[in-house]
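Trainee: Here is my input, please return the structure:
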Amino acid sequence: MNSSRNSLVRRAGGSRGAPDPHPEPEEAGFLSLTPERARVLVLVAGRPTTYALTAIIVLVLATLLTSGSNLAGTSGAIAAGWLGTHQVLLVIGKTSLGLLPLLPTALVVWLAGRECARAVEPDCTRADLGWIVGAALAGPLLVTAICLAVAEDASGIVALQPPNTLAAFAWVGGLYLVAAVGGIATSSRRQVFELLRLPGWAISGMYGAGRAMLRLLGCATALIVISLLVHIPRLGDTYHGAGNAAGVIGLTLLSLAYLPNLVVLAVGVLVGSSAQIGVASFGVFSVVGGPIPAVPLIAAVPTGPAAGWWPVLLLIPAAVGVLGGLDLARGSTDRIGAPWATLCSAGLATVGLALLGAIGGGELGTFGRIGLDLPIFLLVTFAWLAIPGYVGLAFARWFLVPVGTAPGDYADPYDEYDYYDDEYADDEYADDDYADDEYTDDNYADNRDYFEDDYADYDGPDLEVELDGELVEEQTSINTVRTPDPIITPDIVDAEVVEADLPESDRVDGR
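Mentor: Sure, this is the predicted structure:
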């Protein structure tokens, strides 16, 4: 048999052959900006900023009008409200206001994160994600620059000292960077996990840290509510100096704004550390009296000597640690000898709560510093989450979830990308299409005979068969027919056969 060329050309980057009829779309460059993308980015940059500024303006105007003050310092008050919402240190006259409410900060971060999550598409590229992060930072930083200039001009009218410019941009940029990254990670966890390629125990530890933080914050909130109910007479006394309905509403809003700050202090009390309000301090073992702000929320702070049963509250963080260990035993591959997810969860939760404690504390005028004793808080929080967490893990491994049992949802998020395990390992593939009679060895033999019998005597010009195929990574149908020729692999589709001109007498009909 004369040499007949049967060439198979697989399309790939830099491969030779005919042009690919189905080229893959190239990733758009970072500088390319379509009108649709521009509209989404404008919303990311402007919508959270607009909502925050609108709320600040309404509150400032309502406060000035109800208090009977003139509107000369309105612009300075609005600028101070924007900067204070983003935890920028303010100095009014000679009073330093470093203890700023966490609730407005949490709201603006949540708004920005939600807007970034909405802007993420399933097929977003790295350039798209970069545009989203840039837009999330651009709008707030622009407003911050304007507010800094306004505060500089208003310092001659109101007793507001211009804040540190670098610190202001750092606080605003850091908060919105956290919001953007959190929103993107929430919307496209698959892409983030694939990009980071973290080990399974680290991802399980991240989820465990989030659950531990939420549980401790929830228990601290319940403790504050119970304490307020117990001290209702003190709560009523704080409203006596309000004067009118506007004063009552103002004190109530101020208490709600500072509620997350007190919740963080209550977490420190629960884990056995102490919370400080100037010279006063309180914990489960001792209470030191001192002057405290006359705010309704402070009625929840104990004033008398520590009761003998208060150390029982330490069972709460212990229970949170045990629950975390049980969850990680069900959702990770941790062993008793290698509790990496448990330690990671305890460490991340401790760092997160310590950051909240650092942000939620600060100087408050003549009262002094308000906040947690951070060194002790770090040690006891990690101990309460790690040691009982290991106990819960060991108990679960011995009695509930032995090692080797299939982990839960948080064990390995990459499992959902395992196409062979999840989609192509079903029994139907082994029993249905690929085991039919048409693919038996006899038919393969017939196919070989077809080539030998029909082309054995062909003496014309070389027949060049060029097959252009596109390599795909995912099989889209379970009924795709596999080519019987062993030289053609099943992952090549959209094939095109190109035949050279043959003599009329020797043209192969239909072949």
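Trainee: drop to CA atoms for contacts and neighbour counts, all remaining ones
Mentor: OK.
Trainee: contacting residues around the most centrally placed residue in the chain?
Mentor: In the chain, the residue lying closest to the centroid (Cα atoms, centre = their mean) is Gly182, at 3.2 Å. Counting by Cα atoms under 8 Å, 6 or more residues apart in numbering, Gly182 makes contact with Gly113.
Trainee: this one next, for a side-by-side:
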Amino acid sequence: MPPRTPADGFDEARFLSLTPERARVLLLVAARPTTYALVAVVVLMLAALLSSGSNLAGTSGAIAAGWLAAHQVPLMIGKTSLGLLPLLPTGLLVWLTGRDCARAVEPDSSRADLGWLIGAALAGPLLVTAVCLAVAEDASGVVALQPPDTLAAFGWVGGVHLVAAAGAIASRNRRRLFTLLRLPDWAIAGTFGAGRTVVRLLVCATAVVVVSFLVHWSRIGDTFHTAGNAAGVLGLILLSMAYLPNVVVATVGVLVGSGAQFGDASIGLFSVVGGPIPAVPLMAAVPAGPASGWWSALLLIPAAVGVLGGLDIGRTSHDRAVAPWATLTSAGLATVVLVLLGAVAGGDLGTFGQVSLDPPIFAVVAFGWFAVTGYVGLMLARWFVVPIRTPMNGYDDEYADYDDYEDDYYDDRDQYEDHYDDEYDDYDDQYDDYVGPDVEVELDGELVEEQTAIVTSGAAGSYTVPDIVDAEVVEADLPESDRVDGR
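Mentor: As a prediction, this is how the structure comes out:
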């Protein structure tokens, strides 16, 4: 297999060499998000241990557990499995890593540059994870923390930061990404439509959680009875905030009609099964039941989100009634993203049992909502003759400033090359002055036909080489200062 060349998008010399400025940027990408996250974990764990009156013997183990929990690594504390971990710290880590990676992406970044960037984004967190695994192993004799599976720990940490880095790179170089993947127009429109659909549904679910929390405000006081003191109250509030994204994802399952499970308890738009739930303020938003008749009106939320998605597809694609490929792509991608969020947001919660959505039912119901109502929105867009504006055109308008920056960059490079060419011309002039005028050498030869030719034979036959005699070297006129007597 021939080696890859720069024309193929790979420059080995550029990959193996780094400028000091580029190395400094990569070092910041590797160290800054990791440092922020580690400092936050240390502060929170020390505050929790000091407020609870515990000794500091298990501080190192608590810090290691906090770092792993922030990356969704399942933990085993004593004989209790803790798989339901808060999503808010994980989201903040993704935002920190993505922000620094987006700043480090250059307009002319090659594949080698992007490879260095992804490697830097993974290097720092994986190094800290290795240290935390070793600390958890040593601290298992002091605190009731069992070391997690090594492969699972590295997989979760690497996956979280890889998603952050890849998302940042894709957001900064969407045009190059679409060009590289050579996606058709309907796939591009479906991708953008899926993103808008997921965001809209999560925003609506957040609004429902807030409204339900306010409606059941009278039950919040009961959840603080076990707090003990002001530090305990503050801890419960922070814990509720950390688990808010998990409850929002569960609410999405309720809104589409599949329901959500909290151990033995479950909640849906048509039925509520009672059972023990965690005594934290956030869980006051969970209705105690029974299900009210008007709850079915909440199905209008995913229907409205789907119709809006179909209208967007109608504006940004060439979908029609017999070929709604962008609409189906949007519904499928949105369903996949929500199912993955539901899997990450759920897990085991000790004695309470499994907290999760029902993935198969949730996937089928969500895809049905987005596909059917999205098709309705598409037909509305076609009936009202909505002008088509492709996603790439919208992308061009959105990134006009980026194009201007790229033009300025190449203008500066052309000016540099012109300056370099001028210096090279000056060097040629200096060289000509140093060497002096050229010396011309002429050969005056006469072919003598009467002389016997030299016969040369070889494998391909024989041929003759005529003799050239009476050759005379004629020197051009030289300046007087260059003549030497007798020569």
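Trainee: ok so, going back, now check structure 2 for the residue matching the residue nearest to the centre of structure 1.
Mentor: When structure 2 is aligned by TM-score structural alignment, the residue opposite Gly182 of structure 1 is Gly167.
Trainee: ranges for the strands of the stretch 251-400 of structure 1?
Mentor: According to DSSP state E, counting those that start in this stretch, the stretch 251-400 of structure 1 carries its strands in the segments 275-277, 280-282, 287-288, 362-363, 369-372.
Trainee: can I get those strands in TSV with mean neighbour count and distance to Val401 of structure 1?
Mentor: Shown next, in TSV, are the strands of the stretch 251-400 of structure 1 (neighbours: other Cα atoms under 10 Å; distance: least, Cα to Cα, whole Å):
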stretch	mean neighbour count	distance to Val401 of structure 1
strand 275-277	23	39
strand 280-282	20	41
strand 287-288	18	43
strand 362-363	20	45
strand 369-372	23	38
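Trainee: And these: which comes nearest Val44 of structure 1?
Mentor: Closest of the strands of the stretch 251-400 of structure 1 to Val44 of structure 1 is strand 362-363, at 31.1 Å (criterion: Cα to Cα).
Trainee: one step back: quick one: average offset of the one helix or strand the residue nearest to the centre of structure 1 maps to versus structure 2, please.
Mentor: Using DSSP states H and E, Gly182 of structure 1 sits in helix 165-187. Superposing on structure 2 places helix 165-187 of structure 1 at an average distance of 0.7 Å from its equivalents, by mean Cα distance after the TM-score superposition for structure 1.
Trainee: What's the first helix or strand after that helix?
Mentor: helix 189-196.
Trainee: orientation of that next one relative to helix 165-187 in degrees?
Mentor: Relative orientation of helix 189-196 of structure 1 versus helix 165-187 (axes from the mean of the first three to the mean of the last three Cα atoms, to 10 degrees): 110 degrees.
Trainee: Helix 189-196 of structure 1: which residues count as buried?
Mentor: For helix 189-196 of structure 1, burial by neighbour count (16 or more other Cα atoms under 10 Å) applies to 191, 193.
Trainee: just stretch 58-78 of structure 1 next, same as before
Mentor: So stretch 58-78 of structure 1, judged by 16+ other Cα under 10 Å, has buried residues 60-61, 64, 73-78.
Trainee: And the contacts of it?
Mentor: Contact partners of stretch 58-78 of structure 1, identified using Cα under 8 Å, 6+ apart, comprise 56-57, 81, 147, 150-151, 154-155, 157-158, 160, 246.
Trainee: Out of those, grab the one that's most surrounded.
Mentor: Of all those, Ala151 has the most neighbours under the rule other Cα atoms under 10 Å, reaching 24 neighbours.
Trainee: and the gap between the counterpart of that one in structure 2 and Asp414 of structure 2?
Mentor: With TM-score structural alignment as the criterion, Ala151 of structure 1 lines up with Ala136 in structure 2. From Ala136 of structure 2 across to Asp414 of structure 2, the span is 56 Å (Cα to Cα, to the nearest Å).
Trainee: same check, this time on Ala40 of structure 2
Mentor: Taking Cα to Cα, one finds Ala40 of structure 2 at 47 Å from Asp414 of structure 2.
Trainee: which of those two has more neighbours?
Mentor: Taking other Cα under 10 Å, Ala40 of structure 2 and Asp414 do not tie; Ala40 has more neighbours (15 against 12).
Trainee: sorry, back to before: the contacts of stretch 58-78 of structure 1 into TSV, with extra columns for distance to Arg37 of structure 1?
Mentor: Converted to TSV, the contacts of stretch 58-78 of structure 1 look like this (distance: Cα to Cα, whole Å):
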residue	distance to Arg37 of structure 1
Ile56	29
Ile57	30
Gly81	32
Cys147	28
Val150	32
Ala151	34
Ala154	38
Ser155	40
Ile157	43
Val158	42
Leu160	40
Ala246	45
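Trainee: of all those residues, which comes closest to Arg126 of structure 1?
Mentor: Using Cα to Cα, Cys147 is the member of these that lies nearest Arg126 of structure 1, at 32.1 Å.
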